[in-house]
Every structure is written in C-alpha cells, then in structure tokens.
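**Q** give me the fold of what follows.
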Amino acid sequence: MSGFPNVSAMTTLITGATGHLGSLIVEHVLNRIPAAELAVSVRDPEKASALAARGVDVRHGDFTRPETLRTAFAGVDKLVLVSIDGPDEERVEAHRAAVAAAKEAGVSFIAYTSVTDADTSPLILAKVHKATEEAISATGIPHAFLRNGMYHENYTPALAQGALVHAAGDGRIASASRDDLAEAAAVVITSDGHDNATYELTGPTAWSFAELAELGGVEHRAITPQERQAQLASFGLPEFLAELLTDIEANIAKGVLSEVRPDLEKLLGRTPRSIQQAL
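**A** Have a look, this model is predicted:
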C-alpha cells in the first residue's frame, strides 16, 4: 500500500472500491487496463489490502473528510465517482465535496453512478443524484452520468425467505444485474467517446413482483406503502432508509421504473442479464 499517491499520467481512480458496486467495477476495469494504471479511494485502506497486493494503488479517501480527497485524487486523470449511502443531506454534502476535490485535482473526466431519470424522477432517491449531477456539470469537467436502474440483487434474496412482501402493486420494474452495471461503468471509464453522455441503464425486460414470486416458487403479498414502511422499520432499518425503499416500491406501482432502455446493451455489446438469469 503506497504512502503517497502515484501521480503518473493516465491514472484511473474508483471510489468506494470495497463496496458492492465499486468492487465489481474494479474487477471489470482490471480486465481492461493494467493494475499499475488503477488507483482506488477507500475509507479503510486495510480492507483493500488484496487490491494493493495485486498492484493497485490504494489511497485513503473519505467523502465526509474532504481533506483526504485532495490527496486521494492527486494525479488522477479519470474518476469513477460511486455514490455513497446515508441520509440525503449528508450524501449531497459529501458528493459535492468529492466533486470539488476532483475539480481542484484537475481530473479530466468523471463517470458518476446516478439513478434512472435523475433530473425528472419523482423518486426520493433521485434528489441526491440530481444535485450531484448538477454539481458535476457546473465544474465544466467532461463527464458521463451512469443512471443505474434498480439491481436484480435488491429483490432476489427475498425469495429465500419463502414469501415476497411489497408495496409495488401490479407495477413492473426493468431492473438490471449489478455486475452488468459495473461492467458498463468499466467500459465508459476505459474507452473514449463518452464526454457529457447520459446513459439510462436498465435490464432487458420489465417484471412484476407476482412474476418474480412465481419464478421463485413463493407466495407474494402486496401491502400499502404505509404498511410496508412500518414493516421495514420493524426490521431495524433507519427511518430514512425505510422511507426510501418504500418510496421506490410505491413508484414501481405507478410505472416509474418500468421502461426498458437500450443503453446498457449498447455499452456491453450484448443483452444484459435478465431477472430470470439472476435466479
């Protein structure tokens, strides 16, 4: 693990590299460029020791401590900015700090993991992403907005519990594999022609919860958003997270996430994995 950042030319850096999405992006990027050209920014460098052993430059960077980002982003040419979790106010502030640090460091391209229709979506989740996209656009740095749909993996684990409870009604959702979305991010950050592009990234089909339950051989039960939020809170989820997850399902019921878009298939050069394949 290096004590100082590698400031050689053409360094690509990925934030959140030990997280669910970030770690997958790292693997796909390593399939496309040498480890010596890759750096990662993580809150706990010890958790990325395996990457350091493979020749990746592991740096300490914490969005809530902007002073660490000045060092983490030093010498970086291309940046994959993976959105963080938490309450909206904290996320927006942290994301803006990261964007400012990228500007200060002279980063020449930012790929940001956003959400479907971030600028127009009624989702509570979209507010943070809209604000972050606006902050990136304001810097003048060439960028790509990777507007990820919901992950298959948000929903398939529930099948192991023997029942699928939701507030999505008969709505349909065009979810995608987290790994496919990670591969798309790797394609964008390691190839040219993506300046100021916006990609709406979904799976190849839209499915309903009734169909998912049938695929998994379990029962499903649609409840009201109020009941769903109370249920999620009873599981011990923070209030903001219970509200956010319920809001997603309520908007699925309204058809907000049902549209299948072609961008993911175009970036991958193949058909993305379906919910059936995810099972």
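
**Q** going by C-alpha atoms from here, please, whenever you check contacts or count neighbours.
**A** Fine.

**Q** where's the residue positioned nearest the centre of the chain relative to Leu268, distance?
**A** Note on the chain: the residue nearest the mean C-alpha position is Thr113, at 4.6 Å, using CA atoms, centre = their mean. Thr113 sits at a distance of 16 Å from Leu268 (criterion: CA to CA, to the nearest Å).

**Q** now do the SS call for the residue nearest to the centre of the chain.
**A** Put simply, Thr113 is strand when judged by DSSP: H, G, I helix; E, B strand; the rest coil.

**Q** name the nearest residue to it, ignoring sequence neighbours.
**A** Closest residue to Thr113 in three dimensions, ignoring its sequence neighbours and counting by CA to CA, 6 or more residues apart in numbering: Leu146, at 4.8 Å.

**Q** contacts for stretch 26-45, please.
**A** Residues outside stretch 26-45 that contact it (CA atoms under 8 Å, 6 or more residues apart in numbering) are 10-18, 48, 54-62, 72, 182-183, 186-187, 190.

**Q** which stretches in this structure count as strands?
**A** Along the chain, the segments classed as strands by DSSP state E run 11-15, 38-42, 57-60, 76-81, 109-115, 143-148, 163-166, 172-173, 197-201, 207-208, 219-222.

**Q** Arg228: which of the ones you listed is closest?
**A** Closest to Arg228 of those is strand 163-166 (CA to CA; 6.7 Å).

**Q** for the closest one, buried residues please.
**A** Buried residues in strand 163-166, counted by 16 or more other CA atoms under 10 Å: Leu164, Val165, His166.

**Q** how much space between the first one and Thr120?
**A** Going back to what we said before, that points to Leu164. When distances are taken as CA to CA, Leu164 and Thr120 turn out to be 29 Å apart.

**Q** another for comparison:
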Amino acid sequence: MIMIIITGATGGLGRATVEHLLKRLPADRIGVSVRDAARARDLADRGVRVRQGSYEDPAALRDSFAGAEQVLLVSGNDPSADLVSLHRDAVDAAVAAGARRILYTSQQAAVPGNPYRPSEIHIATEAILAERPVAWTALRNGAYGTLAETLGPWRRTGKIALPADGPVPYTDRAEVAEAMAVILAGDRSFDGPVTLTAPTAVTFGDLAEIASDLTGRHIERVVVEDEQWVADQIRTGVPEQAARLMLTWYQAGRAGWFATADPLLAELLGREPRGVADRLAAA
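**A** Sure thing, here's the model as predicted:
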C-alpha cells in the first residue's frame, strides 16, 4: 500500500494539504507526523495514521515515516532554531525509513543572491536533498500569507504604509495546499525545484488601487523609509531582529526577486488561481 506522510499536519499548510489529500485518496493511504498527536485526533478518527514525530527527534521521525512512499517535509519556521540541521535530520530520517521521494516546502526564488534571509535555509535544504540517494521535489511556493497580514490596517487607516516594494505574485495558501495534494496523489513526477505562484505579480501600489475600487474610497500607498519602518515596528513590540528579517523581504521584492509568476499552479488546479482582487473582496 502506497503511503504518503505529511509533517506539520496540525499547522495551516500541512493540515490543508491533508484535507485535500483526503478528497483524493483513501484515508488509510495517508499518514501524519506531528509534534502533538492529541491535536490530530480528529484525523485519526477519520482513518489517517497519526504518529508522534518532530524534527528535534530523528528516531521518532523514522518511526513516523515507516512505510512511506512519499514524505512531505513542511519547512520549520522557528527563527531561533538551526533549521538547516533540523531539515537535514528530517531528510535523513525519511531516507532511512525507505521513502522513495521527499517533497519539501521551499520558497519562490530560493536561489543564491536573494537578500531575503530565509532563502539561505531553503537553498541549503535543497542542496541536502540533491546530495541524498532519493528522488526529491522542492515546492518553491509564492508568498501565501494572508493579505490582511501583508497589508496591515489599511481598512482603518486608509493607507498601505510599508517600505518600498516590487511586484509579487501573492498566492492563496489554500490553493498551494491543493496543488501539493495534486502532486502527491498524482502519477506525474516533479523532480527538483518547481514554483507555485498566483498568475500575476502586483505591487502595493496596485493593491491600493484594487482596494480603492473595491471599497469606493481612496486607499493611499505610502512608502515608508526602511529605517523608519523598522523603528515603527519596534515601537509596536516587534523584536528588532524580526523586523530586520522582514525588511529583507521588502528589499528582495523591490529588487525583482519575486517578480515572476509561474503557470504551474493553474495547471495543477485545472483552473485560474484566485487573484488579489478576489481575495481582497472575500476578506
């Protein structure tokens, strides 16, 4: 019996991927590796194999990966952890368990030179995968945070006040998860990096115009100088390290690192992905 194991299945992206897999495969062909098995009790009740496993415990991971044909490694997000080492341990656990393919949630434009700091983690993890004797797929997902998180309190202020940016294909997390489930459950193999993004890259200026059209009020795009933005973030309680890390995302965007939209997401979904106008309207 072919089994697909998903890590991080109690998080947003991992859980959504499991839900889409359940629409395509019998539950007994799906397993999850989770830090807290109690949080996945409802999946167990539906027939999904639930085992405890975390990137910090390679032995438990190997057990949770037992019987896997494919393993989806959802990338870690703890900025205080040595994520490259944790990802290496997870890759090696999947190899030791006999997985034939490892899929890893990477990031759009995870290539050398990208100033967005997490790119370095994804580049290193992809290199680890390339060195192992196993087929692998790096899912270079477009930015899929909610637009509310991305744009800030524009409804209250009437302003999108953020650092200078560039075009980005802001992508719906639910559609990324659906596409990953299509890849996992399908017969088509994807080797190496693949990019999953919305069909169109837009700027904050474009989003301000779209928001203005949707609301019938003028939404202003205000460019905040980098150091001023960092200072503003610190005043609201954001740690400086976190603010400066996020600043590198804006810097990467305005340098054009995220400007290219890719058609693969639409191909996998069999429809046009949601654009930012639809997402803003729904919100």
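
**Q** any idea what the TM-score is?
**A** The TM-score (TM-score structural alignment, normalised by the length of the first structure) is 0.90; 270 aligned residues with a CA RMSD of 1.9 Å.

**Q** residue range in the first structure corresponding to stretch 8-19 of the second structure, please.
**A** Here stretch 8-19 of the second structure aligns to the first structure at residues 16-27, judged by TM-score structural alignment.

**Q** and Ala52 of the first structure? What does it align with in the second structure?
**A** Counting by TM-score structural alignment, Ala52 of the first structure lines up with Ala44 in the second structure.

**Q** can you tell me how far that match sits from Arg51 of the second structure?
**A** The separation that Ala44 of the second structure has from Arg51 of the second structure, given CA to CA, amounts to 9 Å.

**Q** between the two, which has more neighbouring residues?
**A** Neighbours around Ala44 of the second structure and Arg51, counted as other CA atoms under 10 Å, are more numerous at Arg51. The numbers are 24 against 18.

**Q** and the more buried one, how close does it get to Asp63 of the second structure?
**A** Here the distance between Arg51 of the second structure and Asp63 of the second structure works out to 8 Å (CA to CA).

**Q** how about Asp42 of the second structure?
**A** The value you get for Asp42 of the second structure to Asp63 of the second structure, if CA to CA is used, is 21 Å.

**Q** next one: Ile124 of the first structure from Gly203 of the first structure, what distance?
**A** Plainly put, Ile124 of the first structure is 21 Å away from Gly203 of the first structure if you go by CA to CA.

**Q** neighbour count for these two, which is higher?
**A** When Ile124 of the first structure and Gly203 are compared on other CA under 10 Å, the one with more neighbours turns out to be Gly203, at 30 against 16.

**Q** excluding covalently adjacent residues, which one is nearest to the aligned residue in the second structure for the more buried one?
**A** Correspondence of Gly203 of the first structure to the second structure, assessed by TM-score structural alignment: Ala198. Nearest non-adjacent residue to Ala198 of the second structure, counting by CA to CA, 6+ apart: Thr171, 4.8 Å away.

**Q** Ala109 of the second structure: what's it in contact with?
**A** Each residue near Ala109 of the second structure by CA under 8 Å, 6+ apart is listed here: Ser119, Arg140, Trp257, Phe258.

**Q** tell me which of the residues you listed fall in helices.
**A** With helices identified by DSSP state H, the entries of the contacts of Ala109 of the second structure that belong to them are Ser119.

**Q** wait, isn't Asp77 of the first structure in contact with Ile14?
**A** No: between Asp77 of the first structure and Ile14 there is no contact, the gap being 11.2 Å when judged by CA atoms under 8 Å.

**Q** buried ones in the top helix by length along the first structure?
**A** Looking across the first structure with DSSP H, the single longest helix is helix 88-105. Along helix 88-105 of the first structure, these residues count as buried under the neighbour rule (16+ other CA under 10 Å): 88, 91-103, 105.

**Q** again, but for stretch 263-279 of the first structure
**A** The neighbour-count criterion (16+ other CA under 10 Å) identifies Asp263, Leu264, Glu265, Leu267, Leu268, Pro272, Arg273, Ser274, Ile275 as the buried residues of stretch 263-279 of the first structure.

**Q** and of the residues you listed, the nearest to Ala158 of the first structure?
**A** Checking those against Ala158 of the first structure by CA to CA gives Ile275 as the nearest, at 13.4 Å.

**Q** list the contacts of Ala97 of the second structure.
**A** With contacts defined as CA under 8 Å, 6+ apart, Ala97 of the second structure is in contact with Arg62, Asp63, Phe65, Ala66, Gly67, Ala68.

**Q** the first structure: which residue goes with that one?
**A** So Ala97 of the second structure corresponds to Ala105, using TM-score structural alignment.

**Q** what sits up against stretch 201-215 of the first structure?
**A** Judged by CA under 8 Å, 6+ apart, the contacts made with stretch 201-215 of the first structure from elsewhere in the structure are 116, 146-150, 159, 163-164, 166, 168-177, 181, 219-220, 258-265, 271-276.
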